[in-house]
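Chemist: sequence unknown, structure follows:
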């Protein structure tokens, strides 16, 4: 996941699961890298895409690329809606977005009137990052772990051999590992509620290993 994606706010602030899909061309480059000047603007609509950029929903010789992506995404949502482990309720999703919108308007609406929209620094504020779901700040090839652990570990490695005190980094790593263990335990407890324990066959009898010389 990229922090500059239009979906970043959904999983970093609201904790809403996000999936990023794209097709690859013959030279293994993402089709999403094709120039799309209206991306992340109010003009980034399906109608404009179809009228000006991809009239037949085909890109670089691929038959129906956009249609295929929509079909895969639709099937994924349908599968998650029936999933025992990760149920996806579209009504709950819409209600959550609506509640977040009204909450944002109530608590932050007045702040917008005090911003100088002509200043490039108007929106330069600290953004709280989700401890589990956000992408790491480190290079893409090391972002397979939890972002907090990855980023702090990279800072720790950068300071090795330097005169700076490494104990603050170690303390931060300890905090993130504690959260990691807590998250795994909670996930295991959630699975235990829907996955019955494996029953021992009635004909099976416990055996003990006999040491040999």
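Modeler: Yes, it's here. Here the structure is a predicted model, which is why all the values come from computation and not from measurement.

Chemist: can we go C-alpha only for contacts and neighbour counts from here?
Modeler: Noted.

Chemist: remind me, longest helix of this protein?
Modeler: Longest helix of the chain, by residue count under DSSP state H: helix 167-194.

Chemist: elements contacting that helix?
Modeler: Where contact means 3 or more C-alpha pairs under 8 Å, 6 or more residues apart in numbering; DSSP states H and E, helix 167-194 is packed against helix 147-159.

Chemist: on that earlier part again, quick one: buried residues of the longest helix of the chain?
Modeler: Buried residues in helix 167-194, counted by 16 or more other C-alpha atoms under 10 Å: 169, 173, 176, 179-180.

Chemist: wait, residue 169 touches residue 152, no?
Modeler: Yes. Contact criterion C-alpha atoms under 8 Å: residue 169 and residue 152 qualify, at 6.5 Å.

Chemist: follow-up on the earlier one: need the buried residues of helix 167-194 in TSV (columns: distance to residue 159).
Modeler: Output for the buried residues of helix 167-194, formatted as TSV (distance: C-alpha to C-alpha, whole Å):
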residue	distance to residue 159
169	9
173	14
176	19
179	24
180	24
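
Chemist: and the furthest pair within those residues?
Modeler: 169 and 180 (16.4 Å; C-alpha to C-alpha).

Chemist: am I right that residue 172 is in contact with residue 152?
Modeler: Yes. Counting by C-alpha under 8 Å, residue 172 sits close enough to residue 152 to count as a contact (7.2 Å).

Chemist: so what's the residue count around residue 103?
Modeler: 12 (other C-alpha atoms under 10 Å).

Chemist: what comes up buried for the helix or strand containing it?
Modeler: Following DSSP states H and E, one finds residue 103 within helix 90-108. Judged by neighbour count (16+ other C-alpha under 10 Å), helix 90-108 contains no buried residues.

Chemist: ok, now stretch 147-160?
Modeler: Buried-residue list, stretch 147-160, by 16+ other C-alpha under 10 Å: 147-153, 156.

Chemist: ok, so of these, who is nearest residue 76?
Modeler: Here the nearest of the buried residues of stretch 147-160 to residue 76, counting by C-alpha to C-alpha, is residue 147; it sits at 25.4 Å.

Chemist: relative to residue 96, how far out is that closest one?
Modeler: According to C-alpha to C-alpha, to the nearest Å, residue 147 and residue 96 sit 25 Å apart.

Chemist: put this next to the first one:
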């Protein structure tokens, strides 16, 4: 999942990028409100991790603008301003969660997973479909009761598909979810991931919808492609 990191401290931002990537996220860092606005106008993000004190203003202004424009992207405020009044103001302005600095990366990751679960309309920490069980916290999976090892990218592809198993995801949409702005993506990368997943789950588990993308087969087995 692509996460926008709005943080002007370069060392902290770099640490967040490395740490969140290991937790299965695709973090994109920016350092100013202007860059954050530009990123949100041109790209889709699953969530935003937002500092309040930025070189060109307050992150609270960005949050209020998002909500005023009807944009419901989950926002987690991550800031050194951690007094009760600050937390209340942030949450009342539309933040989904609030975490003070210093913080623990495991807690930040858990809070991000929690707000993403709420956005997806589910409460359980694991996701299940047609014999497959994915645990985003552990980045692990099982298929009909047997543990299966997935690479980080394979897991991300499955996670994207299982969130809405009846819907088709285009190749470009999957690429956007898996890869950052500065990462080179080979033209057949997604096809390779799909090939490896089919080898582990069965050829019919992930369907190719010609000209459109991919979807998980319905419960009970694959269906004919349109």
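Modeler: Structure's in. What do you need? Since the model is a prediction, treat every value here as computed from it, not as a measurement.

Chemist: TM-score for this pair?
Modeler: TM-score of the superposed chains, computed with TM-score structural alignment, normalised by the length of structure 1, equals 0.28; 103 aligned residues with a C-alpha RMSD of 5.7 Å.

Chemist: got a list of what residue 196 of structure 2 touches?
Modeler: residue 154 (C-alpha atoms under 8 Å, 6 or more residues apart in numbering).

Chemist: where do the strands sit along structure 2?
Modeler: Taking DSSP state E, the strands of structure 2 run over residues 2-6, 26-30, 47-50, 53-54, 57-58, 75-79, 97-100, 127-129, 132-135, 140-143, 146-148, 206-209, 213-216.

Chemist: which among those is found nearest to residue 174 of structure 2?
Modeler: Residue 174 of structure 2 sits nearest to strand 213-216 of all those, at 9.1 Å, using C-alpha to C-alpha.

Chemist: if you count contacts, what does the closest one end up packed against?
Modeler: Strand 213-216 of structure 2 packs on helix 152-163, strand 206-209, going by 3+ C-alpha pairs under 8 Å, 6+ apart.

Chemist: and the ones you listed as TSV, adding mean neighbour count and distance to residue 15 of structure 2?
Modeler: Shown next, in TSV, are those (neighbours: other C-alpha atoms under 10 Å; distance: least, C-alpha to C-alpha, whole Å):
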stretch	mean neighbour count	distance to residue 15 of structure 2
helix 152-163	19	19
strand 206-209	19	35
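
Chemist: out of the ones you listed, nearest to residue 133 of structure 2?
Modeler: That would be helix 152-163 among those, by C-alpha to C-alpha, at 9.5 Å.

Chemist: quick one: the closest one to strand 26-30, angle?
Modeler: 100 degrees (axes from the mean of the first three to the mean of the last three C-alpha atoms, to 10 degrees).

Chemist: coming back round to it: in CSV, list the helices and strands packed on strand 213-216 of structure 2 along with distance to residue 78 of structure 2.
Modeler: Output for these, formatted as CSV (distance: least, C-alpha to C-alpha, whole Å):
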stretch, distance to residue 78 of structure 2
helix 152-163, 25
strand 206-209, 38
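
Chemist: residue 34 of structure 2: which of these is closest?
Modeler: So among these, helix 152-163 is nearest, using C-alpha to C-alpha, at 29.1 Å.

Chemist: which other helices and strands contact the closest one?
Modeler: Helix 152-163 of structure 2 packs on strand 127-129, helix 171-178, helix 189-201, strand 213-216, going by 3+ C-alpha pairs under 8 Å, 6+ apart.

Chemist: now do the end-to-end distance for stretch 118-133 of structure 2.
Modeler: End residues of stretch 118-133 of structure 2 are separated by 19 Å (C-alpha to C-alpha).

Chemist: that should have said stretch 199-215 of structure 2, apologies.
Modeler: First-to-last residue span, stretch 199-215 of structure 2, C-alpha to C-alpha: 16 Å.

Chemist: now the strands of structure 2 in JSON lines, with distance to residue 174 of structure 2?
Modeler: Shown next, in JSON lines, are the strands of structure 2 (distance: least, C-alpha to C-alpha, whole Å):
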{"stretch": "strand 2-6", "distance to residue 174 of structure 2": "11"}
{"stretch": "strand 26-30", "distance to residue 174 of structure 2": "12"}
{"stretch": "strand 47-50", "distance to residue 174 of structure 2": "16"}
{"stretch": "strand 53-54", "distance to residue 174 of structure 2": "31"}
{"stretch": "strand 57-58", "distance to residue 174 of structure 2": "32"}
{"stretch": "strand 75-79", "distance to residue 174 of structure 2": "22"}
{"stretch": "strand 97-100", "distance to residue 174 of structure 2": "27"}
{"stretch": "strand 127-129", "distance to residue 174 of structure 2": "18"}
{"stretch": "strand 132-135", "distance to residue 174 of structure 2": "17"}
{"stretch": "strand 140-143", "distance to residue 174 of structure 2": "19"}
{"stretch": "strand 146-148", "distance to residue 174 of structure 2": "21"}
{"stretch": "strand 206-209", "distance to residue 174 of structure 2": "13"}
{"stretch": "strand 213-216", "distance to residue 174 of structure 2": "9"}
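
Chemist: so which of those strands is nearest residue 66 of structure 2?
Modeler: Of these, the one closest to residue 66 of structure 2 (C-alpha to C-alpha) turns out to be strand 75-79, at 9.7 Å.
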